[in-house]
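Participant: sequence and predicted structure below; questions after.
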Amino acid sequence: MALPLSLLTVLVVGSGGLSGSVGCVLHQKHILLSGDNVELLRQMQRISTLSCPKDTRDFRFPRTMIEGSQVQGTQAIFVLQEMLQHISDLLLTEHASSAWNTTLLNQVLMGLYQQLEALKPCLVHEMGEQGTALASEGPTGAVRRYFGGIFPYLKEKKYSDCAWEFVRLEIMRSLSSIIALQERLSNMD
């Protein structure tokens, strides 16, 4: 799986960006990147799900677990990282680049990369205090199971345009929850 050269260039040049701070501070830019990614994903729509009735799937997004009071402080950092990483993994498959406009896809990937980089100091800080237990339990495990159902679905549907359209909607749903979680975290500062 090879990244387009333009994306690799942007990732290398942009890697000095948001990760310079110490401790765990989510800046407003982190929230704005999620909003930008939602808008880019809207623009990436190529077909209507109404034309794909056989591909409908309920992936059982764990919204109440992620947006509810169960996710607090340290756990929220791990949930954010898990969601952003899985979204990136989905969009980095070679099949994704053939499903969508690569310019828009690369912009989404760059935004996700910047967010993941911004979370690194938080993860390092929290891992030192809490260990690895929170990285695998509760809401983080629910996120892992949720995304674990998306990859086999795409394979089962042979990475069809319809399957990718349903996945695009799931990613948008995930990003909306990420925004809510980021806002809650930024209000805790």
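Facilitator: It's in.
Participant: contacts and neighbour counts: CA atoms only from here.
Facilitator: OK.
Participant: just checking, Asp161 touches Ser98?
Facilitator: No: using C-alpha atoms under 8 Å, Asp161 makes no contact with Ser98, being 9.3 Å away.
Participant: between those two, who's got more neighbours?
Facilitator: More neighbours surround Asp161 than the other of Asp161 and Ser98, with 22 against 11 (other C-alpha atoms under 10 Å).
Participant: check the spacing between the more buried one and Arg46 real quick.
Facilitator: Taken as C-alpha to C-alpha, to the nearest Å, the spacing of Asp161 relative to Arg46 amounts to 8 Å.
Participant: what's the answer for Lys54, then?
Facilitator: Relative to Arg46, Lys54 is positioned 17 Å away (C-alpha to C-alpha).
Participant: for these two, indicate the residue with more neighbours.
Facilitator: Using other C-alpha under 10 Å as the criterion, Lys54 and Arg46 rank with Arg46 on top: 14 against 11.
Participant: can you tell me how far Asp58 sits from Phe151?
Facilitator: According to C-alpha to C-alpha, Asp58 stands 14 Å off from Phe151.
Participant: out of those two, which sits in the busier spot?
Facilitator: Neighbours of Asp58 and Phe151, each counted by other C-alpha under 10 Å, are more numerous for Phe151; the result is 15 against 9.
Participant: identify the spatial nearest neighbour of the more buried one, chain neighbours not counted.
Facilitator: If the residues on either side of it in the chain are set aside, Phe151 comes closest to Leu90, at 7.5 Å by C-alpha to C-alpha, 6 or more residues apart in numbering.
Participant: which residues sit against the one helix or strand the one you found maps to?
Facilitator: Secondary-structure assignment from DSSP states H and E places Leu90 in helix 73-91. Among residues not part of helix 73-91, those counted as contacts by C-alpha atoms under 8 Å, 6 or more residues apart in numbering are 66, 96-97, 105, 109, 112-113, 115-116, 119, 122-123, 126, 130, 134-135, 139-140, 143-144, 147, 151, 171, 174, 178, 181-182, 185.
Participant: go with 7 Å
Facilitator: If you take C-alpha atoms under 7 Å, 6 or more residues apart in numbering as the criterion, helix 73-91 is touched by 109, 112, 116, 119, 123, 126, 134-135, 139-140, 143, 147, 171, 178, 185.
Participant: second structure for comparison follows:
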Amino acid sequence: MIFKDWLLHICLMMFFTEISSQGCSQLHSRLQEMNKGNLALLNNKTGPTIPLQCIDDILNFSPGNGSLATIDVSNEENAKVAIKEIFQQTGLLFKLNHNEMSWDENSISAFLAGLDQQIQNLERCLNASPRSQQVQLTRLRVKRYFQKLSGLLKEKKYSQCSWEIVWIQVKQCFVQISQFIQRIPN
């Protein structure tokens, strides 16, 4: 199992290094591949079942009206900004106290390095003015969503169950990213 994890990490790092050397013309396909890698890693590390003691917490958690589904990604630049902000906020979450996470330090480091590489790739391809009202609203909505997740972790003292909720929500974010990517031309 450890060999399988290391092999996945090495493949992801090689993939991220290779795609960073390409230009913005292939951003759509690169984002799709990166997102598949992120989802594969999350699925590999989180397991297929939810611990029984966490079921009530998971069922009771609701991000409310701050879900990412409310974000307007009707144009390419706003989609890029939303994706970049999700990567940044996910990275911040995974840098928090993760003693109860079932991930080892190498897995966390590899995941964070991949997110950082993806953020750099998106930054090179962003054209929107950082002061655009729509861009700022998108960033704010994503940050609010992740603040709720961070608040949950703090409230539950970074327990295993709070991390289970975060993993479920983060996986949903990466599924949502797949939809956002469709706004970026091939």
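Facilitator: Looks like it came in fine. Note that the structure is a prediction, hence the values are computed from the model and not measured.
Participant: sorry, back to before: give me the stretch of the second structure that the helix holding Leu90 of the first structure matches.
Facilitator: Equivalent residues of helix 73-91 of the first structure are located at 76-94 in the second structure, counting by TM-score structural alignment.
Participant: buried ones in that stretch, by neighbour count?
Facilitator: Buried positions in stretch 76-94 of the second structure, judged by neighbour count with 16 or more other C-alpha atoms under 10 Å: 76-91, 93-94.
Participant: what's the match for Pro63 of the second structure in the first structure?
Facilitator: With TM-score structural alignment defining the correspondence, Pro63 of the second structure maps onto Phe59 in the first structure.
Participant: that match reaches Arg145, doesn't it?
Facilitator: No: applying C-alpha atoms under 7 Å as the test, Phe59 of the first structure and Arg145 come out as separate, 9.6 Å apart.
Participant: what's around Val108 of the first structure, how many residues?
Facilitator: Val108 of the first structure - counted by other C-alpha under 10 Å - has 23 other residues nearby.
Participant: element containing the equivalent of it over in the second structure, please.
Facilitator: Using TM-score structural alignment, the equivalent of Val108 of the first structure in the second structure is Phe111. In this structure, Phe111 of the second structure sits in helix 105-125 according to DSSP H and E.
Participant: which residues are contacting that helix?
Facilitator: Contact with helix 105-125 of the second structure is made by 9, 13, 16, 20, 24, 80, 84, 87, 91, as judged by C-alpha under 7 Å, 6+ apart.
Participant: which parts of that helix are buried?
Facilitator: For helix 105-125 of the second structure, the neighbour count (16+ other C-alpha under 10 Å) marks 107-108, 110-119, 121-122 as buried.
Participant: that helix vs helix 76-94, what angle?
Facilitator: Between helix 105-125 of the second structure and helix 76-94, the angle comes out at 160 degrees (axes from the mean of the first three to the mean of the last three C-alpha atoms, to 10 degrees).
Participant: please name every helix or strand in contact with the next helix or strand after helix 105-125 of the second structure.
Facilitator: Going down the chain from helix 105-125 of the second structure, the next helix or strand is helix 133-155, by DSSP H and E. Using 3 or more C-alpha pairs under 7 Å, 6 or more residues apart in numbering; DSSP states H and E as the contact definition, the elements that helix 133-155 of the second structure packs against are helix 76-94, helix 160-181.
Participant: make TSV from the ones you listed and add distance to His28 of the second structure to it.
Facilitator: As requested, these are exported to TSV (distance: least, C-alpha to C-alpha, whole Å):
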stretch	distance to His28 of the second structure
helix 76-94	10
helix 160-181	6
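Participant: out of the ones you listed, nearest to Glu33 of the second structure?
Facilitator: When those are ranked by proximity to Glu33 of the second structure, the top entry is helix 160-181, at 10.0 Å, counting by C-alpha to C-alpha.
Participant: run a quick neighbour tally on Thr9 of the first structure.
Facilitator: Counted with other C-alpha under 10 Å, the burial measure for Thr9 of the first structure works out to 12 neighbours.
Participant: now do the one 3 residues further on
Facilitator: Counted with other C-alpha under 10 Å, the neighbours of Val12 of the first structure add up to 9.
Participant: also Leu8 of the second structure?
Facilitator: Counted with other C-alpha under 10 Å, the neighbours of Leu8 of the second structure add up to 18.
Participant: element containing it?
Facilitator: Element membership for Leu8 of the second structure, per DSSP H and E: helix 2-20.
Participant: in terms of helices and strands, where is the closest residue to Ile179 of the first structure other than its chain neighbours?
Facilitator: Excluding the flanking residues, the one nearest Ile179 of the first structure by C-alpha to C-alpha, 6+ apart is Ile31, at 5.8 Å. Secondary structure assignment for Ile31 of the first structure, by DSSP H and E: helix 28-43.
Participant: just checking, next helix/strand downstream of that helix?
Facilitator: That would be, after helix 28-43 of the first structure and using DSSP H and E, helix 63-67.
Participant: still on that earlier bit, is the residue nearest to Ile179 of the first structure in contact with Gln182, as I believe?
Facilitator: Yes: with contacts defined as C-alpha under 7 Å, Ile31 of the first structure counts as touching Gln182 at a distance of 6.1 Å.
Participant: cool, thanks, signing off.
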